[in-house]
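Chemist: no sequence for this one, just the structure:
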């Protein structure tokens, strides 16, 4: 079953490679979507694909790379979109 979620990651998540590592995780899992920095210091992640890999990515976001300090992750379901690849938006 295909699913799509928006996740908003708070904490020390900008300037620490968070977007790069998120892209690597997503591509390894076959998840499509994007990751971008938000003006308020959070990171926004759109994750679409099969339910299990997407849930695996969402669970990883709660930990993040060693360089980051994740405080919270707000996850909201979205309508399923056909997105190709997983990119970093600037």
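Modeler: In hand now; what should we look at? In this text the structure is predicted, and so the values were computed from the model without any measurement. Residues are numbered from 1 along each chain as shown.

Chemist: C-alpha only now, for contacts and for neighbours.
Modeler: Noted.

Chemist: This structure: strands as residue ranges?
Modeler: 2-12, 32-37, 43-50, 69-77, 86-89 (DSSP state E).

Chemist: okay if I get the ones you listed as CSV plus distance to residue 59 and mean neighbour count?
Modeler: Formatted as CSV, the strands of the chain follow (distance: least, CA to CA, whole Å; neighbours: other CA atoms under 10 Å):
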stretch, distance to residue 59, mean neighbour count
strand 2-12, 11, 19
strand 32-37, 15, 22
strand 43-50, 12, 24
strand 69-77, 9, 15
strand 86-89, 17, 17
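
Chemist: and the comparison structure, right after this:
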């Protein structure tokens, strides 16, 4: 089990990006959340088995309907998330 924090840059706010990511998460065995940040990027924190997490990130960046909106994605391993159930959109 691993957890990652990812930051997405590009045209990722005001285009349904968070909702698309939440829908996509339903097809993967991951938990976590996604939210807009004040500077125009989107932050996601997620947890799951390493292969599921990596496949989910790859799907978002390379194959999703939002892939063309992403200019850059940065990700890093973080401590396992606590008290997280499902995959949600945070305010």
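Modeler: That came in fine, so what should we check first? This structure is a prediction, so every number in the text was calculated from the model and none was measured.

Chemist: Please give me every residue in contact with the residue lying closest to residue 6 of the second structure once chain neighbours are set aside.
Modeler: For residue 6 of the second structure, ignoring the flanking residues on the chain, the nearest one in space by CA to CA, 6 or more residues apart in numbering is residue 75 at 4.1 Å. Applying CA atoms under 8 Å, 6 or more residues apart in numbering to residue 75 of the second structure gives the contacts 4, 5, 6, 7.

Chemist: Most widely separated two among these?
Modeler: In those, two members sit farther apart than any others by CA to CA. They are 4 and 7, at 10.1 Å.

Chemist: Leaving out sequence neighbours, find the closest residue to the most centrally placed residue in the second structure.
Modeler: Central residue of the second structure (CA atoms, centre = their mean): residue 44, 4.1 Å from the mean position. Counting by CA to CA, 6+ apart, residue 34 is the residue found nearest to residue 44 of the second structure once chain neighbours are left out, at 4.2 Å.

Chemist: check contacts around the residue nearest to the centre of the second structure.
Modeler: Residues near residue 44 of the second structure by CA under 8 Å, 6+ apart: 5, 6, 7, 32, 33, 34, 35.

Chemist: which ones are touching the nearest residue to the fourth one once chain neighbours are set aside?
Modeler: Pointing back at residue 32 of the second structure there. Nearest non-adjacent residue to residue 32 of the second structure, counting by CA to CA, 6+ apart: residue 46, 4.1 Å away. Residues in contact with residue 46 of the second structure, defined by CA under 8 Å, 6+ apart, are 3, 4, 5, 30, 31, 32, 33, 53, 81.

Chemist: Pretty sure the fourth one sits against residue 51.
Modeler: So that's residue 30 of the second structure. No - at 10.3 Å, residue 30 of the second structure does not count as touching residue 51 under the criterion of CA atoms under 8 Å.
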